[in-house]
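>>> coordinates only, sequence not included:
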């Protein structure tokens, strides 16, 4: 473990749970903070190790904190969940992040650069569009089957044949 203090953050949209541990691992505070208060708190603890779950906005804050000279670790949420004591709430989540961090052989996720995040976002969007396209083509095939019209499988065949099928006066569409 590090010789510096450790800050664990349970990220949220507006209110963040921030737990602060001194260099000996003693919990000094675990409180809810607005984004502004959290950022001020971080600035007042230079060279702290900051640990968060690798979830929405983690890479943004990770880059921000690294830019301020902090070491940042992002832990996968499924690993953090194993170390939660008690009910799932923000305070317990911030403590669970610290517990997971202390364990040997726990891997962390690297903070993505802007270009890495851009590429990951594009790939995620593309995957979503392909999934939606597949859902629409499956719905069209199902609807066609309700009227006795068999639409071809495969998006290329469907795109090619669909206009002729829709214009065909001989089917019940």
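Done, it's in. Since the structure is predicted, the reported quantities are computational estimates derived from the model, not experimental observations.
>>> can we go C-alpha only for contacts and neighbour counts from here?
Noted.
>>> do you know how far the residue nearest the centre of the chain is from residue 15?
What sits nearest the mean C-alpha location of the chain, by Cα atoms, centre = their mean, is residue 55, with 3.3 Å. Applying Cα to Cα, to the nearest Å, the value for residue 55 to residue 15 is 15 Å.
>>> before we move on, back to that, need the contact list for the closest residue to the residue nearest to the centre of the chain other than its chain neighbours.
Of all residues not flanking residue 55 in the chain, residue 77 sits nearest, at 7.3 Å (Cα to Cα, 6 or more residues apart in numbering). The neighbours of residue 77, taking Cα atoms under 8 Å, 6 or more residues apart in numbering as the test, are 53, 54, 55.
>>> any idea how far residue 109 is from the second one?
Distance of residue 54 to residue 109, given as Cα to Cα: 7 Å.
>>> Included below, for side-by-side comparison, is a second structure:
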């Protein structure tokens, strides 16, 4: 029998693949190592491959699409109702295979490398802004312990630092000078 649909449970090193025929008969449910995954799918005729939209799913989706497979990504929350018993990789791959065949299933669009690169830039910038806010709030909190009440924002911290880093100040302990010197 020919494989019609494959459920692929992604992992770091060992992937679980569950393949069924057009009438739903299980043809295989096995593990495949990362190094052999593309080779495994090269040997299959073009079919529908379902995956949860998680880390590395877009990469593998692009790679399997190059081999002629119809790759469909689904939100993990949409796959969960199809898990029939305890959570294992084999059960997850079977649930993915079941979910991808549902006519009402909603799919996530496969992202290009350029789209992922732009998203990575935005996520990185967001992280830097959040960390900057945390640091500024921490410095303001520490300075309050020494009687310096500063307004919110990076500008207030920088102004304070420039004004007080010119030498030893009796009201500014060495520790605070060191912290402000990192800005």
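The structure has been received and is ready for your questions. These numbers were taken from a predicted model, which means no experiment stands behind them.
>>> Superposed, how do the two chains score by TM?
Superposed pair, TM-score by TM-score structural alignment, normalised by the length of the first structure: 0.89. Supporting alignment: 171 aligned residues with a Cα RMSD of 2.0 Å.
>>> how much space is there between the residue nearest to residue 55 of the first structure and residue 109 of the first structure?
Taking Cα to Cα, one finds residue 77 of the first structure at 11 Å from residue 109 of the first structure.
>>> Same question for residue 159 of the first structure.
41 Å.
>>> residue ranges for the helices of the first structure, please.
All helices of the first structure, identified by DSSP state H, fall at 35-43, 58-67, 77-81, 90-102, 114-146, 155-167.
>>> ranking the ones you listed by burial, who's on top?
helix 90-102 (a mean of 23; mean count of other Cα atoms under 10 Å).
>>> other SSEs contacting it?
The contact analysis (3 or more Cα pairs under 8 Å, 6 or more residues apart in numbering; DSSP states H and E) places helix 90-102 of the first structure against strand 6-10, strand 15-21, strand 27-34, strand 49-53, helix 77-81.
>>> residues in contact with it?
Against helix 90-102 of the first structure from outside (Cα under 8 Å, 6+ apart): 1, 8-10, 16-19, 30-31, 51-53, 75, 79-86, 106.
>>> and the direction of it versus that of strand 27-34, what angle?
In terms of direction (axes from the mean of the first three to the mean of the last three Cα atoms, to 10 degrees), helix 90-102 of the first structure departs from strand 27-34 by 130 degrees.
>>> how much does helix 90-102 of the first structure deviate in direction from strand 6-10?
Using the same axes, to 10 degrees, helix 90-102 of the first structure lies at 130 degrees relative to strand 6-10.
>>> Give me the mean distance between helix 90-102 of the first structure and the second structure.
Superposing on the second structure and averaging over aligned pairs (mean Cα distance after the TM-score superposition for the first structure), helix 90-102 of the first structure comes out at 1.5 Å.
>>> any shared contact partners between residue 77 and residue 109 of the first structure?
residue 54.
>>> As TSV, the helices of the first structure with distance to residue 25 of the first structure would be great.
Listed next are these as TSV, based on distance: least, Cα to Cα, whole Å:
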stretch	distance to residue 25 of the first structure
helix 35-43	17
helix 58-67	20
helix 77-81	18
helix 90-102	9
helix 114-146	32
helix 155-167	57
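>>> who wins for proximity to residue 23 of the first structure among those helices?
Nearest to residue 23 of the first structure, of all the helices of the first structure, is helix 90-102, at 12.7 Å by Cα to Cα.
>>> what span of the second structure lines up against the closest one?
Mapping helix 90-102 of the first structure onto the second structure (TM-score structural alignment) gives residues 89-101.
>>> What is the burial count for the closest residue to residue 18 of the second structure other than its chain neighbours?
If the residues on either side of it in the chain are set aside, residue 18 of the second structure comes closest to residue 29, at 4.2 Å by Cα to Cα, 6+ apart. Neighbours of residue 29 of the second structure under the rule other Cα atoms under 10 Å: 19.
>>> Would you confirm that residue 29 of the second structure contacts residue 9?
No - checked against Cα atoms under 8 Å, the pair residue 29 of the second structure and residue 9 is beyond contact range at 10.8 Å.
>>> which residues are common contacts for those two?
With Cα under 8 Å, 6+ apart as the test, residue 29 of the second structure and residue 9 both reach 16, 17, 90.
>>> any idea how far the first one lies from residue 22 of the second structure?
Using Cα to Cα, one obtains 20 Å as the distance from residue 16 of the second structure to residue 22 of the second structure.
>>> And these two? Which one has more around it.
Here residue 16 of the second structure and residue 22 are compared on neighbour count by other Cα under 10 Å; more neighbours surround residue 16, at 22 against 11.
>>> Next one: that one from residue 32 of the second structure, what distance?
From residue 16 of the second structure to residue 32 of the second structure the distance is 6 Å (Cα to Cα).
>>> With residue 120 of the second structure instead?
Distance check for residue 120 of the second structure against residue 32 of the second structure: by Cα to Cα, it reads 29 Å.
>>> Same check on residue 112 of the second structure?
25 Å.
>>> quick one, which of these two is more surrounded?
residue 32 (17 against 12).
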